[in-house]
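[1] Return atomic coordinates for the entry below.
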Amino acid sequence: MIQVILEFLNSTGIAHISLGQIGMITVACILFYLAIAKGFEPLLLVPIAFGMLLANLPLAGIMGSPETLLYIDPIETMEQAQKAQEGIFSAHMKTNLPGGLIYYLSMGNKLGIFPPLIFLGVGAMTDFAPLIANPKSLLLGAAAQFGIFFTFFGAIALGFTAQEAASIGIIGGADGPTAIFLTTKLAPHLLGPIAVAAYSYMALVPVIQPPIMKALTTEDERKIVMKQLRTVSKKEKIIFPIVVTIIVSLILPPAATLIGMLMLGNLFKESGMTERLSKTATNELINIVTILLGISVGATANAEQFLTLQTIQIIVLGVVAFGVGSASGVILAKILNKFSKDPINPLIGSAGVSAVPMAARVSNKVGQESNPANFLLMHAMGPNVAGVIGSAVAAGVMLSLFN
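    Below is the predicted model:
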């Protein structure tokens, strides 16, 4: 009886849990708190945190790969004995044990399927009218990608390979699907910490950006009221995704997958002829893929791979990338304001990172703190959606150089 009890206790996860797993479970609980109690991107952080929780429960095996066993036929005849003596065996590969559930779900990330599908849904929810009405917004979205390349060189200086540095730098674009897409192609062994860092910083936009924005602008600059945007015609909205897809794909073929799916989703929305497809992309499809992507991303953050010095370096470099990207957009907006006939509020420059629409909302909120009558949301959406394009283009550049 005692032996049975001991065997049962030894079969429980309690007997095998490590300090690292306890630490990662604690991190998962912190993410739950930020998502549920503080409201930081709960649609992203809840599935990511739960995937992290599941991956660090001992003996659960949810990320276990299929076990392939080598079966050797018993030697029963003289001919088999002769072959055995010569080192030749009658062997068969048999997969006896299936992998864990999330092991199979994670194939959607590893094979580059989930990120483009997310882009399809994002495109169907995105209004490019503010960007079309104010093309200068494209410059602000491009400037915000400076954090990616700045951090790339910083990671190289710390001893990361070019492929690893490119994957780390893309965190600065504040675009989780792009970070996953690039990392799976260049540095799949870093997928866990990079994906968790990218999505965490996306969720923390309201915390990270305001101090940077206020430090780089004066009170008077934050009070600037911008001219109302012109009305964009339906024809312009339909032509835009087609033209962008052609131009970007011809210049940077590796970016065609992300840009193409983003613009396809937008064409569903703007054409007026594919309402059912647009509704599916903005609701059922993106919700399902977000769940699967979030859980599988979180499950890559197991204690053995996550709790390392390398992960700490990635987390630090990620926040540097994000901070530099936000600052670059603000600084370029200040420069453009010196030469622009119509005043530009520099706060919209920080929205050049592609955390849509959170970054634009933060720009609007900080602006209203200085001038309650100021409404910057639509103006900030221009750089914000330009940042989505910019991060995909930056990923295409990295793939062209280092894949």
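[2] switch to C-alpha atoms for all contacts and neighbour counts from now on
    OK.
[3] now the helices for the stretch 1-150 of the chain?
    Counting by DSSP state H, counting those that start in this stretch, one finds helices in the stretch 1-150 of the chain at the ranges 2-11, 19-32, 42-55, 78-85, 101-105, 107-110, 114-125, 129-133, 137-143, 146-157.
[4] before we go on, could you also do this sequence so I can check it against the first one:
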Amino acid sequence: MNTLLSLSDNLKTFWDYTGMANASSGHIIMILVGLIFIYLAISKEYEPLLLIPIGFGILIGNIPFNEAAGLQVGIYEEGSVLNILYQGVVKGWYPPIIFMGIGAMTDFSSLIANPKLFLIGAACQFGIFGAYIVALAWGFAPNEAGSIGIIGGADGPTAIFLTSKLAPQLLGAVAISAYSYMALVPVIQPPFMRWLTTSKERMIKMKAPRVVSQTEKILFPIIGLLLTTFLVPSGLPLLGMLFFGNLLKESGVTRRLAETARGPLIDTITILLGLTVGASTQATTFLRPESIKIFVIGAFSFVVATCAGILFVKFFNLFLKKENKINPLIGNAGVSAVPDAARISQVVGLEYNPSNYLLMHAMGPNVAGVIGSAVAAGIMLGFLY
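    You can find the predicted model right below:
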């Protein structure tokens, strides 16, 4: 009899440790969300390098376990492997390294050749500050509103960096929202691009950009660093690494370093960031009314950013000569989703004029958007930290 009771107690203890005994409806919902992310990445090829690590991370983070058992397997349990890896997100280590890799793979020639395209990237930042106002109106504290507003820049690393400083408690919701809208660029932007432009505007052919010298390419990251960080010193971790990575690429004498920054290093950090951000969405901490509000405001900010870029080009064209007019279809590229936003400009443009190649022009505001979102994050950090 004692043996049977002991066996029964052991089985009960085992059952208490299983995921089945600790599962809730929230865990099931989040696991379904993770599966949707993986499906979109594989079936639709929406940002697979981001959505697969994040989607699988969501699965990892929502495997139920008995938290009272002290197993140290959860991402929020101090000392666990996931918790240690998550410190790169919480402490803001990963985003600057990713920015260095982005700088090492980015060609700023389009922006250097036509500096007025920088204004489009600046115009798209209206989405950030518009969302900030909406978030305040919805009851979020100023620091939380700043973190939510940055979603409009469509820049996941920037959103993570700023939120880790201003509102760590919102990190999972903000990061998932930012990366979700980055992945959905091909779905969200085209309807607004068609709605806000006329058939005549979509047919505009822009003249080929001038050839940019190697000297200009080398000077750009140095001058860019000095101008932006003297203006917004709080953006130094992101802007400094972005321009440093670009100098590695353009100097011509640090090829190995540039290849490492834009290859193995950025890939490693992207894996760790995506997996841990996904794992941070534990149902017990993620499924809250605030998360839904963040997703709604994030969508609003992204739409406003897209529309602001397109409308700014239409306004700017009023002051340009016919031969210098800009096709408004590249206005959407002012958000920081590189290179997907620029690619959408090309795809939509070819629908109306098969001989019109907008990609090289759209890359100008697209890379300007990367700089612009980092500057906006620096402004938010300077005022709200």
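[5] before we move on, back to that, so of the helices of the stretch 1-150 of the first structure, which one's packed in deepest?
    Mean neighbour count, computed with mean count of other C-alpha atoms under 10 Å, is highest for helix 137-143 among the helices of the stretch 1-150 of the first structure, reaching a mean of 26.
[6] so that helix corresponds to what in the second structure?
    Using TM-score structural alignment, helix 137-143 of the first structure lines up with residues 117-123 of the second structure.
[7] now stretch 282-291 of the first structure
    Mapped onto the second structure using TM-score structural alignment, stretch 282-291 of the first structure spans residues 262-271.
[8] end-to-end on that stretch?
    This stretch, stretch 262-271 of the second structure, spans 14 Å end to end (C-alpha to C-alpha, to the nearest Å).
[9] Could you do stretch 122-134 of the first structure as well?
    21 Å.
[10] Name the surrounding residues that touch that stretch.
    Contacts with stretch 122-134 of the first structure, where a contact means C-alpha atoms under 8 Å, 6 or more residues apart in numbering, come from 137-138, 229-232, 236-237, 240, 261-269, 278, 281-282, 286, 378-379, 381-383, 385-386.
[11] ditto for stretch 39-52 of the second structure
    The contact list for stretch 39-52 of the second structure (C-alpha under 8 Å, 6+ apart) reads F37, I38, Y179, S180, M182, A183, L184, T270, I271, G274.
[12] which two in these are spaced the farthest apart?
    Of all pairs drawn from those, the widest gap by C-alpha to C-alpha lies between L184 and I271 and measures 19.7 Å.
[13] okay, the two: which has more neighbours?
    More neighbours surround I271 than the other of L184 of the second structure and I271, with 17 against 14 (other C-alpha atoms under 10 Å).
[14] Would you mind confirming that the more buried one makes contact with G55?
    No: judged on C-alpha atoms under 8 Å, I271 of the second structure makes no contact with G55 at a distance of 11.4 Å.
[15] Just give me the closest of the contacts of stretch 39-52 of the second structure to Q125 of the second structure.
    Nearest to Q125 of the second structure among these, counting by C-alpha to C-alpha, is M182 at 15.0 Å.
[16] Residue in the first structure paired with the closest one?
    M182 of the second structure maps onto M202 in the first structure, with residues paired by TM-score structural alignment.
[17] How many residues are close by that match?
    Other residues near M202 of the first structure number 28, with proximity taken as other C-alpha under 10 Å.
[18] Which helix or strand contains the alignment partner in the second structure of Q313 of the first structure?
    Applying TM-score structural alignment, one finds that Q313 of the first structure aligns to K293 in the second structure. If you go by DSSP states H and E, K293 of the second structure is part of helix 289-317.
[19] Show me what that helix is packed against.
    Judged by 3 or more C-alpha pairs under 8 Å, 6 or more residues apart in numbering; DSSP states H and E, the packing partners of helix 289-317 of the second structure are helix 118-123, helix 126-137, helix 142-149, helix 171-183, helix 185-195.
[20] could these be laid out in CSV, adding distance to A377 of the second structure?
    Below are those laid out as CSV (distance: least, C-alpha to C-alpha, whole Å):
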stretch, distance to A377 of the second structure
helix 118-123, 13
helix 126-137, 9
helix 142-149, 8
helix 171-183, 14
helix 185-195, 21
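[21] For N83 of the second structure, which of those helices is the nearest?
    When those are compared by C-alpha to C-alpha, helix 171-183 sits nearest N83 of the second structure, at 13.7 Å.
[22] average offset between that closest one and the first structure?
    For helix 171-183 of the second structure, the mean distance to aligned residues of the first structure following superposition is 0.3 Å (mean C-alpha distance after the TM-score superposition for the first structure).
[23] hmm, back to that, looking at the helices of the stretch 1-150 of the first structure, spot the one closest to K185 of the first structure.
    Closest to K185 of the first structure of the helices of the stretch 1-150 of the first structure, according to C-alpha to C-alpha: helix 107-110, at 8.2 Å.
[24] What range does that closest one cover in the second structure?
    Under the criterion TM-score structural alignment, helix 107-110 of the first structure matches residues 87-90.
[25] Check the mean deviation of the matching stretch from the first structure.
    Averaged out, stretch 87-90 of the second structure is 0.8 Å away (mean C-alpha distance after the TM-score superposition for the first structure).
[26] Need the residues that contact that stretch.
    If you take C-alpha under 8 Å, 6+ apart as the criterion, stretch 87-90 of the second structure is touched by W93, Y94, P95, I160, F161, S164, P168, L273, T276, V277.
[27] re earlier: which of the contacts of stretch 39-52 of the second structure lies closest to F65 of the second structure?
    Nearest to F65 of the second structure among the contacts of stretch 39-52 of the second structure is G274, at 21.9 Å by C-alpha to C-alpha.
[28] That closest one: which element?
    Secondary structure from DSSP H and E places G274 of the second structure in helix 266-279.
[29] can you state the direction angle for that helix and helix 171-183?
    Counting by axes from the mean of the first three to the mean of the last three C-alpha atoms, to 10 degrees, helix 266-279 of the second structure lies at 120 degrees to helix 171-183.
[30] So which bits of helix 266-279 of the second structure are buried?
    The neighbour-count check on helix 266-279 of the second structure (16 or more other C-alpha atoms under 10 Å) flags 266-267, 269-279 as buried.
[31] which residue lines up with N143 of the second structure in the first structure?
    Counting by TM-score structural alignment, the partner of N143 of the second structure is Q163.
[32] which residues of the first structure does stretch 363-382 of the second structure align to?
    Using TM-score structural alignment, stretch 363-382 of the second structure lines up with residues 381-400 of the first structure.
[33] So which residue is dead centre in the second structure?
    In the second structure, the centroid-proximal residue (C-alpha atoms, centre = their mean) is G156; its distance is 2.1 Å.
[34] hang on, isn't that residue packed against A178?
    Yes: taking C-alpha under 8 Å as the definition, G156 of the second structure is a contact partner of A178 at 5.4 Å.
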